[in-house]
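>>> heads up, no residue letters with this:
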């Protein structure tokens, strides 16, 4: 792991600062919007806008990079992020924040794609798994550190908006000044959604539902916390618990994934996540239970993302795995756009605890659909007809480039298994 860090330290340091900046602006807008009197519906539109920009960027940034190059795209998008971050407290209007969030989502996805293409180029067959693990740890650590910064400042002022702008600007220095050249860029054409759904209906359905869960966690957690009367410090700890649990449980769940029926594991994880969400819904008003529910849902949903990718790969030929990643991320992105809008509507309709009912229903839907799929297709043929691919830690904040990096690791492992079988 240390050798991986030293080989790409500029990327990891830069990515950490980027994730701190992104984690700050997500939580901060929810808190500041509440303080400014924005309605739940207005805030849900603002939060959903980020994922709309992210989805469009995953489609169009690769073409932009091919036209003008990594460095120009990296610098241009970074400048736009810094500008939007300092514009938020100046233009305190829902429409202005919505436009800003679309731009921020597009730009953050673009800089992630640019940076992750470098990570992909710098990784070898021997260290891809370690690179992915360190990259995910860096992402989670940045988001958690951002929550601590929020708890130390005043959400009604300007300083907390200036800090992420500074961090994002500084994040590009180690990357752009690195001696390692930017790689040649090539993206994989995504598999047709019809073929992907046919190959693994459960993975596609699960990805769509998880998009809603992730966007609720990333976009609406601070709004929920404010509505139920939590302090800024309590909200920061609550959001931190989501990502800390995700990081801790990623590896035990990955270990189980390689040693038991993946569909059964998907069912159990989904239902545990749903049950965890129902704790805070059925027993409202207790802060400890809110944190526990957040940790359970975060600890189950984030590893489930990587598990669904591995599960889909079990039913794909190795030459289709890289192409499938783009389709799965697109499905997840569509779910993420709908997530804040839906949870905002539910919170307005039945109360603030609708936040937990929303995540419970989505997680339970994945579990019950997994049970249904078990009656439609057996996994016994996988033991004899194909190679079950290993689990790889992939964050829900990943772009198609990071997903393709994981897919390349899968393909490498499959080829090694095939060679071992032949000999």
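Sure, I can see it. Computed from a predicted model, the values in this text were never measured in an experiment.
>>> all contacts plus neighbour counts: C-alpha atoms, from now on.
Will do.
>>> who touches residue 282 in this structure?
Listed by CA atoms under 8 Å, 6 or more residues apart in numbering, residue 282 has no contact partners.
>>> gap between it and residue 139?
Remark: distance between residue 282 and residue 139 (CA to CA, to the nearest Å) = 32 Å.
>>> residue 371 too?
For residue 371, the distance to residue 139 - CA to CA - is 32 Å.
>>> neighbour count: these two, which is higher?
Legend: neighbour count by other CA atoms under 10 Å for residue 371 and residue 139, higher for residue 139 (24 against 17).
>>> can you say which helix or strand has the more buried one in it?
For residue 139, the host element (DSSP states H and E) is helix 128-152.
>>> run the chain-centre distance for that helix.
Distance of helix 128-152 from the chain centroid (CA atoms, centre = their mean, to the nearest Å) equals 12 Å.
>>> could you point out which element follows that helix?
Next element after helix 128-152 (DSSP H and E): helix 159-176.
>>> can you give me the buried ones in the helix or strand following that following helix?
Toward the C-terminal end, the helix or strand that comes next after helix 159-176 (DSSP H and E) is helix 193-199. When burial is assessed from 16 or more other CA atoms under 10 Å, helix 193-199 yields the following buried residues: 193, 196-197, 199.
>>> again with stretch 120-130
Within stretch 120-130, the residues scored as buried using 16+ other CA under 10 Å are 120, 122-123, 128-130.
>>> which outside residues touch it?
Applying CA under 8 Å, 6+ apart, the contact partners of stretch 120-130 are 1, 4, 7-8, 131, 183, 392-393, 401-402, 405-406, 409, 412.
>>> also stretch 416-423?
Here stretch 416-423 makes contact (CA under 8 Å, 6+ apart) with residue 387.
>>> let's bring in a second model and compare:
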């Protein structure tokens, strides 16, 4: 396990830097949109087009990877993200931001696909949950670092956009200069959702639902914080609290899922998410520290459940299929994050800030019920233990 971590150290460093730039952009974009006077529906539509770009990557990026290799496609995706962020700082029109964010969604999804297939190739089933916990904790730490840059600038000026672009482009260096072996070119491209559904129904449905939950949160967390009465720093604290919760829960949930039925861990995670979402519905910015505590609890479920789905789907993958599996996961997650912002925007427009956690609570409940049903329907797959050298 330690040797596997060493072989992906450059990947983990690049991912941390990438997520710092991503975290800053994710906080800055919706607040700038609010500052421009755009409505929750406008922001939801921008988020939905981002998600369309995210989903399209599943069809196109695997072919690029097979033709040119993981590292070249990684660098190209970083370039697309940088162009997108800088264009957002130059043009303030809703239709233009839809295009720019669609480009960004395409690039970030392709980057995730590269990283996850790379990580899966270096992981055995017996510690795949742990490896994906490292991956997700790295994402969370990077996002925290990026979010706390936001209060240092003004979202109504280009400064934060430029800083985000600089951070993103810096993520190229560790990967480009790595001496470690890169993954083999995929033997299968595209995706087979029918095969994924047969192999792991719970990962299929769970990935779709976790996309809805994450899409709603990521696109409207800053809006939720502002509408709840929090300051810029308070909003950063709220988002950081979700991230801290993810870090706290990621290793225990991931590692426990290596020893017990991963679906049972999904049910537990969803239960935590339901309680946290209901708590968020009942309070506002006048209960600032309760908001942080509830957000921390929500973070224990919102992001860790994604890595459980990925690990469960890849438990039965054959060598050379990891890009194909990752493509299918990306399609499903992308479909979820298309729906999530639209539902989150409508819920906030109808019910105010409490509408966002209400949407999250509903979809966690659906997820928990389905995972519980699958536990009853089919026994857990046996773990494949890799002999020690």
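Happy to help now that I have it. Remember, it's a predicted structure, so these values are computed and weren't measured experimentally.
>>> mean shift between the helix holding residue 139 of structure 1 and structure 2?
In the superposition with structure 2, the average deviation recorded for helix 128-152 of structure 1 is 2.6 Å (mean CA distance after the TM-score superposition for structure 1).
>>> tell me the angle of that helix relative to helix 159-176?
Relative orientation of helix 128-152 of structure 1 versus helix 159-176 (axes from the mean of the first three to the mean of the last three CA atoms, to 10 degrees): 160 degrees.
>>> what's the closest non-adjacent residue to residue 79 of structure 1?
residue 169 (7.1 Å; CA to CA, 6 or more residues apart in numbering).
>>> and for residue 25 of structure 2?
Distance criterion CA to CA, 6+ apart; nearest residue to residue 25 of structure 2, sequence neighbours excluded, is residue 164 at 6.1 Å.
>>> got it, and residue 56 of structure 1?
Among residues not flanking residue 56 of structure 1 along the chain, residue 106 sits closest, at 6.7 Å (CA to CA, 6+ apart).
>>> tell me which element the counterpart of that neighbour in structure 2 is part of?
Counting by TM-score structural alignment, residue 106 of structure 1 corresponds to residue 106 in structure 2. For residue 106 of structure 2, the host element (DSSP H and E) is helix 94-121.
>>> list the contacts of residue 140 of structure 2.
19, 243-244, 246-247.
>>> and the alignment partner in structure 1 of residue 40 of structure 2, what does it touch?
By TM-score structural alignment, residue 40 of structure 2 lines up with residue 40 in structure 1. Residue 40 of structure 1 is in contact with 223, 344-345, 347-348, counting by CA under 8 Å, 6+ apart.
>>> in a markdown table: these, plus neighbour count and distance to residue 63 of structure 1.
Formatted as a markdown table, the contacts of residue 40 of structure 1 follow (neighbours: other CA atoms under 10 Å; distance: CA to CA, whole Å):
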| residue | neighbour count | distance to residue 63 of structure 1 |
| --- | --- | --- |
| 223 | 27 | 36 |
| 344 | 27 | 34 |
| 345 | 17 | 36 |
| 347 | 20 | 39 |
| 348 | 16 | 40 |
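>>> which of those residues does structure 2 keep?
Retained in structure 2 (both residues aligned by TM-score structural alignment, their matches' CA atoms under 8 Å) from those: 344-345, 347-348.
>>> quick one: secondary structure of residue 124 of structure 1?
Following DSSP: H, G, I helix; E, B strand; the rest coil, the label given to residue 124 of structure 1 is coil.
>>> and what of residue 377 of structure 1?
coil.
>>> distance check, it against residue 307 of structure 1.
Separation of residue 377 of structure 1 from residue 307 of structure 1 (CA to CA): 18 Å.
>>> neighbour count for the two, which is higher?
More crowded of residue 377 of structure 1 and residue 307, by other CA under 10 Å: residue 307, with 27 against 9.
>>> so the more buried one is in which element?
If you go by DSSP H and E, residue 307 of structure 1 is part of helix 287-313.
>>> centre of the chain to whichever helix or strand comes after that helix, how far?
Later in the chain than helix 287-313 of structure 1, the nearest helix or strand by DSSP H and E is helix 318-350. Here the centre of helix 318-350 of structure 1 is set off from its chain's centre by 10 Å, with CA atoms, centre = their mean.
>>> same thing with stretch 252-263 of structure 2?
20 Å.
>>> and it, which residues are buried?
Of the residues in stretch 252-263 of structure 2, 253-258, 261-263 count as buried by neighbour count, 16+ other CA under 10 Å.
>>> which one is residue 185 of structure 2 nearest to, not counting chain neighbours?
In space, residue 185 of structure 2 is closest to residue 66, 5.2 Å off (CA to CA, 6+ apart).
>>> if you could redo that for residue 141 of structure 1, that was the one I meant.
Computed as CA to CA, 6+ apart, the closest residue to residue 141 of structure 1 that is not its neighbour in sequence is residue 16, at 7.3 Å.
>>> contacting residues for that neighbour?
138-139, 141-142, 171 are the contacts of residue 16 of structure 1 under CA under 8 Å, 6+ apart.
>>> okay, and it sits in which element?
helix 9-35.
>>> now that helix and helix 94-122, what's the angle there?
When the same axes, to 10 degrees is applied, the directions of helix 9-35 of structure 1 and helix 94-122 differ by 160 degrees.
>>> buried stuff in the very next helix or strand once past helix 9-35 of structure 1?
Counting by DSSP H and E, the next helix or strand C-terminal to helix 9-35 of structure 1 is helix 40-68. Neighbour-count burial for helix 40-68 of structure 1 flags 40-59, 61-62, 65 (criterion: 16+ other CA under 10 Å).
>>> mean per-residue distance, helix 40-68 of structure 1 to structure 2?
Helix 40-68 of structure 1 sits 1.8 Å off on average (mean CA distance after the TM-score superposition for structure 1).
>>> quick one: that helix to helix 9-35, angle?
Going by the same axes, to 10 degrees, helix 40-68 of structure 1 makes 150 degrees with helix 9-35.
>>> right, and the helix or strand after helix 40-68 of structure 1?
Downstream of helix 40-68 of structure 1 (by DSSP H and E), the next one is helix 70-87.
>>> tell me the buried residues in that next one?
70-71, 73-74, 77-87.
>>> just stretch 223-231 of structure 1 next, same as before
Using 16+ other CA under 10 Å as the test for burial, stretch 223-231 of structure 1 gives 223-227, 230.
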